[in-house]
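> fold the following for me, if possible:
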Amino acid sequence: MSTAAARIADLLEDVPTASNPPGPHPAPAPDPAAEEPPRADGPVLVVTVVWGDLAQVPADLHVTGHYQSVAPAAAELALDAAISAGPRRTITEHTKLGWIGAQLGEVTYFPCKDGGPVRTAAVVGMGPMGTLTERRAHQMYASLLGEAVALGHVGTMATVLIGSGTGNLTVNQAARALVGGFAGILASAGPTQPTQPTPTVTQPTSAPAPRLTDVFVVEVDRLRAEQLHLALTRAAAKLPRLRIGPELREESGGRLFAPSAAVYALTALTGLARSEGAAAHDGSPGGTDPPDSPDPSDALHTVLAGFAPDIRREIREQLAHLAEVARTDLSLTVGRAMDDPEASGPGSGSVPVRMSVQSGIGGLRWAALTGRATVPERLVPVDMDLLRELVERLTEPTVEDAIELPDLLSRFVVPPDFQRLVTDDATVLLELDRDTASVPWEFLAGSRQAGGEQRDPLAIRTRLSRQLRTPYSRVMTEGLSDGPLRALVIGDPGDPEKGFQLPGARTEALAVATRLRDLGAKVTLFVGAANSTRQPGVDPARRLDVLRVLLCGGNHIVHYCGHSDFDPTGTGRRSGWVFADGLLTAQELALLERPPRIVVANACYTARLGGATGPGTPGTPGKPGAQPGAADQSPWGNPQAALVPSLADEFLRMGVGHYIGAAWRIPDDQGVSFAEEFYTHLLTGGAGGSGGSGGSEDAPPTVGDAVRAARKRLYEQRATGQRPPDTAPNGQRWSAWAAYQHYGDAADPFDRPDPSDRPGGS
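From the prediction side, this is the model:
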């Protein structure tokens, strides 16, 4: 591209995207108004492009887009902050609880705090991430305008260019979708009736014109606002009922991001170069502009004034040469600036990468959403038999498999363009269904060149957490913010007469209770069944007593060490923790008004309840000596792999914020190491820990940071040097770090309920 001929439009986003690839014969933009002769006597809607902050633009209704199950970011997050009265943001909390359906075009309304700049707020559904195309966006905009018109009391609406925020659509594509959707609704309203004398006979009249007269499309970045105004003006040029404001309107809150500033600077530089070149050809002395010629370089005068005259003259000469070059080695990619790092959690430094992996017929359905782009949903063919075998071998793997198979997992299951995402050191959130949750994604390492150096796994390099896609809405609960930090610790509650005694679980429970007390928590401890060897000074773990403390104790943290199992007598795939007197499931906790914030469970699958026969130590499913139970119904053929997702599903349903569980048996000392590092990092920001980065004074540590620090500690404790013998215990020790799965938001900060209760506090 000739630098002298560079234009802002050439340097921005007027290019096809993955979800809207160019075709040999591009289809024209949809124009519903073309279906009938244009009528100028109907309702007219004025669309004004505003440079500013959406929440600061006065309007009767403020609207942003919302992807299914995706936490607010960018404009939606700003709107969320504007309408929320307390620290718990309204739209964010509704998203976590699954209360926003976000079907395409579905509008959800939210209450707003009194006295705020926003009176009425709503989000319009964009469907699952990765599925928004220009045609679907057209339908979404039509639904949005139809809803706003139907309200009857909305005269002005402020929104953003929905669909272009993360690169799913270009500005031009999203602008065409907006114009097409709005025009269709306006065309269906029919013409208004002219004023006439009162008729002597009753005559039918058309539907009244909508009260909505103005829509403000707000853009926070100045250059994108200019581009948006141009795109809307072109798209609506032949639509008499849809008028685009002739000028860009400025409101407070507008910004100029670095990429846009670079484009403005480049434009000014090329203008200056053209001016210098023209002056040189005219023979002007010194290569300066003619006195009567307008100087296009006003934006650079302040900067250039700081240089000595000789240097300033040299700069001008170089710019003149640049203007004469037909092509240049300069490669400039301009896109929307990254969202505020605060949007992805304290101290994160980057916008999270959100990947959706769902099971489908013949393969896996992938989609992704990052701070800069949306990767559209696609079906990736995968041989499910091979995938089942891979899951089997990576569930409590041997040392050899733990070393060799993670790279295969990244190459065999993850599409190439998604592999580039997982190699980026940004927080990763995996949205999974009950089937794909059985895959040990913690082993993802990112693809590498053949013979290249092996990188640390993704779960060690950054925060990685999971979210289950479920059809239900979670329970809305009152937060636990009062009083001291309280924790419930349960160890080895199984019946020893049935072979469920676990001495290592007792050791872990006692060590965890001691560490939590040292960190300032008030701990309730239950260890062993009533008919087992009693721990001096510690109450036995009976289901009824544990349930009493759970329902009445208001515990922030619950830590469980013992056996878990599926309940084959119930409908579906209910699961829970094994006690000597039965299975404790989330069903028993349904009346819990304030569930724990965090549940940590080092719970191995028993394969013994509900019809399994034979005494002795429970076998490992899928391994030699395993004893299959009646609940062995996992689609991957390994109930152990499905245990943690099943337990997480049960507890998250009742309102638990985070569930952290081990997907296979962990050596006793490593279970203690993980727990101690996790709680140390969580409650002190990493002080005294051996892994992870320390917390800052102004931001509490996140749950994801604590999980990563604990994983890293186990990862660094693996056998080094010569590989140990390939036995089951050593295999567990080598891969224990990957067994821990975190269900919840990795960027969720953990605020202690009583900061003064810290060790050494007042």
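
> alpha carbons only for contacts and neighbour counts from here, please
Noted.

> show me where the stretch 1-150 of the chain has helices.
74-83, 90-96, 134-151 (DSSP state H, counting those that start in this stretch).

> which positions in the second one come out as buried?
Pointing back at helix 90-96 there. For helix 90-96, the neighbour count (16 or more other C-alpha atoms under 10 Å) marks Thr90, Ile91, Thr92, Glu93, His94, Thr95, Lys96 as buried.

> structure for this one too, so we can compare:
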Amino acid sequence: MVITPAARIADLLEDVPTASNPPAQLPADEPPRTGGPTLTVTVVWGDLAKVAADLHVTGHYQSVVPAAAELALDRAISGGPRPLITEHTKLGWIDAQLGEVTYFPCKAGPVRSAAVVGMGPMGTLTERRAIQMYASLLGEAIALGHVGTMATVLIGSGTGNLAVNQAARALVRGFAGVLASLGPPTSPPRLTEVLVVEVDRLRAEQLLLTLTNAAAKLPQLRIGPELREESGGQLFAPSAAVYALTALTRLAGPAGAAARDGMPGGPNPLAGEEALRTLLAGFDPNIQRKIHEQLAHLAEVERTDMSLTVRGSVEAQDDSVPVRMSVQSGVGGLRWAALTGRATVPERLVPVDMDLMRELVDRLTEPSVEDARELPDLLSRFVVPPDFQRLLTDDATVLLELDRDTASVPWEFLAEIQQAGGEKRDPLAIRTQLSRQLRTPYSRVMTEGLADGPLRALVIGDPGDPEKGFQLPGARSEALAVATQLKNLGAKVSLFVGAANSTRQPGVDPARRLDVLRVLLCGGNHIVHYCGHSDFDASGTGRRSGWVFADGLLTAQELALLERPPLIVVANACYTARLGGTTGPGTQAGPPGVADQSPWGNPQAALVPSLADEFLRIGVGHYIGAAWRIPDDQGISFAEQFYTHLFKDWPSEAAPTVGGAVRTARKRLYEQRAARQQQPDTAPNPQRWSSWAAYQHYGDAADPFVRPDPIDRPGGS
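Prediction:
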């Protein structure tokens, strides 16, 4: 039995009354309260950032990077290259507790003052909680004293889990409750009008209708009778389809004829019938009759009650709203929530047997060929809720928000659940961009951006002590190949290969920890590429993870003073348990630490999340690491494809994304695996078979990679 706090159940199961969750008594169910000030709510068809008001507000989910209206507002208030709300979100500076308002400075323009109101964690915004949020927002706006008009959107209905009518009811009830509680004032509040802005025309009509109906018996609120038009309004494909279908239904049946007759200047009924016959001319007569009947039936439906989904091209996925899934460890299972461009799937707890989960993670970490073939489907069936499965498509980028425990799971193996006899599709991480983000308790640092100038890269290969068995010839080959490629692509490269007591690479400096630290702290590197061993340091008071050098472990602690951390860190770093107190190969180092205490019990699986956590903390934008050993040529192939994609001459409006580069590199390894499978005399190599899934990307998949200028071509130093 899974035990969940009663408050959580009350929040998430609002419509399922229990002893701990009695039926909600919402303000609209009570007699209308009289007295108090009044407020006008006007629905505006336009762009929120272009509508003049004293205060502009959108909603904000915890840890969710702005999209849609919030992103438009973010761009409107941001004068520099870093969007303010986006940067504050990435740095963990917006708490976004339910109803908490966070303000931002603005540059000159229609938006003079901007704020976001907290919606809590994604998946938890019910209608009851939305009422509290709206009440908090209006109460704060009134208390400011200088706000006469406030512009907002229907918070919770765009990329939220509320229908338009639910969000509209929440706004009306939240606002009315605040106004009624004020009582007859000696002087009315300065705030007299709230503009609810909707960029899509049909949704604006729907919003006006639902707000009017919801506020019909509430004297504190006056809903403007007409839709106001401002600049920036659009007609998106689904709404255009509804309007077109509505016009088509007017051509069918008696209801359509009546509608036509009542339209000033409308078409002649006979002409309409002729137009319909022309449209249907290519169909069988029986089909024509059925289409005519269905159109006549649709003619009775108001267009504001209609909703259509129009799917876009898969090729446009880089510009689409990503699917964000949150997977957090909980008591007795995993807590899931999802946020998409159209809806939110509310949070729920999925019971999981931890012993089975531990075995599944172990077997999918550097898996055998058989496990790599058979277990991904089990992973999807065992831990992914059924209604989340339909989100695992190739229509949009997928961002997984994980904690330190769930980050140990090899989610890159996620696949669509296959029905018996169905065609097996490629894994999700091959079909689309799949990236990870860590939910951590700390706030990241705001760092100075790298200045314009030649792109700089630091490449480190095989820095371990050969006398302790840490030499990796393949790491040397990868470092040399990556350095050559980056130089050819125009980067200035600092290269360090091999420990000081190892066989020297002619013309290349040895990889001493102090020398590497000097270049890291002083070199202003955009890219750092590491090939070698990684481990956990159990000495001292804490357990740190880092890169193994002959003279010690280089961790993010040594990099804490970085004023300009690298944008991208790529680490093909395999785990070793021989650091510190080593007496020979295979010796286990130190006492159990954080990684060993993970519920999954696999230090190898915990290594990349631990390293990513350390480096993201100091301000690194993207950490890409291999979760298990990769064949030498596969590591080189991944790096080659990754950097080729990043440095490709894309159109100026379509800069490459880091997530897109990771997907391209994964896909190359996956195709190489498939090609070898077709050779009957070649036995599959386990490491080669699953190397595509070993690479984990921590960061914003949609983050564009814009090369600094100028770039010296060719070569570097």
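
> about what we covered before: so which of the buried residues of helix 90-96 of the first structure comes closest to Met338 of the first structure?
In terms of C-alpha to C-alpha, no member of the buried residues of helix 90-96 of the first structure lies closer to Met338 of the first structure than Thr92, at 19.7 Å.

> so that closest one makes contact with Ala73?
No - using C-alpha atoms under 8 Å, Thr92 of the first structure makes no contact with Ala73, being 9.3 Å away.

> would you map the helices across the stretch 151-300 of the second structure?
Counting by DSSP H, counting those that start in this stretch, the helices of the stretch 151-300 of the second structure are 164-182, 201-214, 237-249, 253-261, 269-279, 285-298.

> now mean neighbour count and distance to Gly145 of the second structure too, for the ones you listed, in a markdown table please.
Compiled in a markdown table, the helices of the stretch 151-300 of the second structure are given as follows (neighbours: other C-alpha atoms under 10 Å; distance: least, C-alpha to C-alpha, whole Å):
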| stretch | mean neighbour count | distance to Gly145 of the second structure |
| --- | --- | --- |
| helix 164-182 | 23 | 14 |
| helix 201-214 | 20 | 26 |
| helix 237-249 | 18 | 39 |
| helix 253-261 | 17 | 49 |
| helix 269-279 | 15 | 57 |
| helix 285-298 | 15 | 49 |
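
> for Gly498 of the second structure, find the nearest of the ones you listed.
Nearest to Gly498 of the second structure, of all the helices of the stretch 151-300 of the second structure, is helix 237-249, at 57.6 Å by C-alpha to C-alpha.

> so which elements touch that closest one?
Helix 237-249 of the second structure sits against helix 201-214, helix 285-298, with contacts defined as 3 or more C-alpha pairs under 8 Å, 6 or more residues apart in numbering; DSSP states H and E.

> please name the nearest non-neighbouring residue to the aligned residue in the second structure for Thr684 of the first structure.
Thr684 of the first structure maps onto Lys648 in the second structure, with residues paired by TM-score structural alignment. The shortest distance from Lys648 of the second structure to any non-neighbouring residue, by C-alpha to C-alpha, 6 or more residues apart in numbering, is to Pro656 (7.7 Å).

> how about Arg476 of the second structure, what's its match in the first structure?
Using TM-score structural alignment, Arg476 of the second structure sits opposite Arg506 in the first structure.

> for its match, give its distance to Leu525 of the first structure.
Counting by C-alpha to C-alpha, to the nearest Å, the gap from Arg506 of the first structure to Leu525 of the first structure is 11 Å.

> also Ala426 of the first structure?
37 Å.

> what range does the strand ranked longest in the first structure cover in the second structure?
If you go by DSSP state E, the first structure has its longest strand at strand 557-566. Mapping strand 557-566 of the first structure onto the second structure (TM-score structural alignment) gives residues 527-536.

> same thing with stretch 525-538 of the first structure?
Here stretch 525-538 of the first structure aligns to the second structure at residues 495-508, judged by TM-score structural alignment.

> surely Val493 of the second structure touches Ala483?
Yes - the criterion here is C-alpha under 8 Å, and Val493 of the second structure meets it with Ala483 at 6.5 Å.

> anything in contact with each of these two?
Common neighbours of Val493 of the second structure and Ala483, using C-alpha atoms under 8 Å, 6 or more residues apart in numbering, are Val459.

> which parts of the stretch 601-750 of the first structure are helices?
Secondary structure of the stretch 601-750 of the first structure, counting by DSSP H, counting those that start in this stretch: helices at 639-653, 668-684, 703-716, 728-739.

> for the last one, enumerate the helices and strands it packs against.
Meaning helix 728-739 of the first structure. helix 399-413, helix 703-716.

> next, the angle helix 399-413 makes with that helix.
On the basis of axes from the mean of the first three to the mean of the last three C-alpha atoms, to 10 degrees, helix 728-739 of the first structure is oriented at 40 degrees to helix 399-413.
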